[in-house]
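> sequence unknown, structure follows:
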């Protein structure tokens, strides 16, 4: 593989590793918000913002941590047939299926960018009683989708190299 391709894979995986490790901490923020909500429900009036904030934190946790999970090979996979295949067959199937993932993520990113642009342009707000602006979470979603797209491309490159007998 050319040096530029190797650098691309190395940098994408390094960024996703750093962001994924930091994103792991969002679970504690989400737990804190939900604990605060539970305590306030028993002691006083429940705050309006806690459930929706926990949902936003979960979206960030899921979408920003997804590329790191994919990099580690810890994502969900149907092992019904896949587990019995040889490494070469697994890699060949991965090369084909990751093309579908790349196409899906590109469409998802295109729609997310369109939706984020709308949210920024018109000051879109949630329909809940709290009414937070939607642009920040939509931008985070687009960043996560973009990072997942880059990781999928890096995985595709690594699988192609593996089929050619190279390791990246």
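Here it is on my side, so go on. Not measured: the values here are computed from a predicted model.
> okay, CA-based contacts and neighbour counts for the rest of this
Fine.
> wasn't residue 105 part of a helix?
Yes - checked against DSSP: H, G, I helix; E, B strand; the rest coil, residue 105 lies within a helix.
> okay, now it: neighbour count?
By other Cα atoms under 10 Å, 19 other residues sit near residue 105.
> please identify the helix or strand for the closest residue to it other than its chain neighbours.
Nearest residue to residue 105 in three dimensions, chain neighbours excluded: residue 149, at 5.9 Å (Cα to Cα, 6 or more residues apart in numbering). Per DSSP states H and E: residue 149 is located in helix 135-163.
> included below, for side-by-side comparison, is a second structure:
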């Protein structure tokens, strides 16, 4: 594989690993928000917070979408394994090449829609319909960043699969997704 592709794959793997590990910490922020929600609703004298459910949802969306590239890099996404586990490594790689192309198309369409929705939110100051009414642009920007990172990692995975079909291994050494 050309040096530029090897460099791209290693760079994306490093970025996905660093961003994914940092994103894992958001689960603690979400737990803190939900803990506060439970405390504020069940403690006499404290008014229940309107913002907690929506902030927890925004944190979960961030956790899920920004962590997508990390999950893709570690092959820890959901996979139907009815036949896949019985196939040879070469057959699996060919199937991965085809399915990653579908994923790239899907993520491209998703990113296009996300950018359009983000532009709308920024232009018109879109707000949530909840009682708290937060602006939607920040979460939509995060959504687009997560989809974009996953799209870039999908290209890296495609390059890894093509290299594997050629008998090469590129990218960072794999480690457990813990």
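Structure's in. What do you need? The structure displayed is predicted, hence computed values, not measured ones.
> rewinding a little: need the counterpart of the residue nearest to residue 105 of structure 1 in structure 2.
Alignment note (TM-score structural alignment): residue 149 of structure 1 maps to residue 151 of structure 2.
> so how far is residue 50 of structure 2 from its match?
Per Cα to Cα, to the nearest Å, residue 151 of structure 2 is found 35 Å from residue 50 of structure 2.
> the two: who's more crowded?
Higher neighbour count among residue 151 of structure 2 and residue 50: residue 151, with 24 against 13, using other Cα under 10 Å.
> give the contact list for that one.
Neighbouring residues of residue 151 of structure 2 by Cα atoms under 8 Å, 6 or more residues apart in numbering: 69, 104, 107, 108.
> what about the helices in structure 1?
With DSSP state H as the criterion, structure 1 has helices at 3-23, 26-43, 50-72, 79-82, 87-122, 135-163.
> out of those, which is closest to residue 129 of structure 1?
helix 50-72 (10.0 Å; Cα to Cα).
> mean distance, the closest one to its aligned residues in structure 2?
Once fitted to structure 2, helix 50-72 of structure 1 is off its aligned match by 0.4 Å on average (mean Cα distance after the TM-score superposition for structure 1).
> helices and strands around that helix, which ones?
helix 3-23, helix 26-43, helix 135-163 (3 or more Cα pairs under 8 Å, 6 or more residues apart in numbering; DSSP states H and E).
> could you dump those into TSV with distance to residue 54 of structure 1 added?
Putting the helices and strands packed on helix 50-72 of structure 1 into TSV (distance: least, Cα to Cα, whole Å) gives the following:
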stretch	distance to residue 54 of structure 1
helix 3-23	14
helix 26-43	5
helix 135-163	12
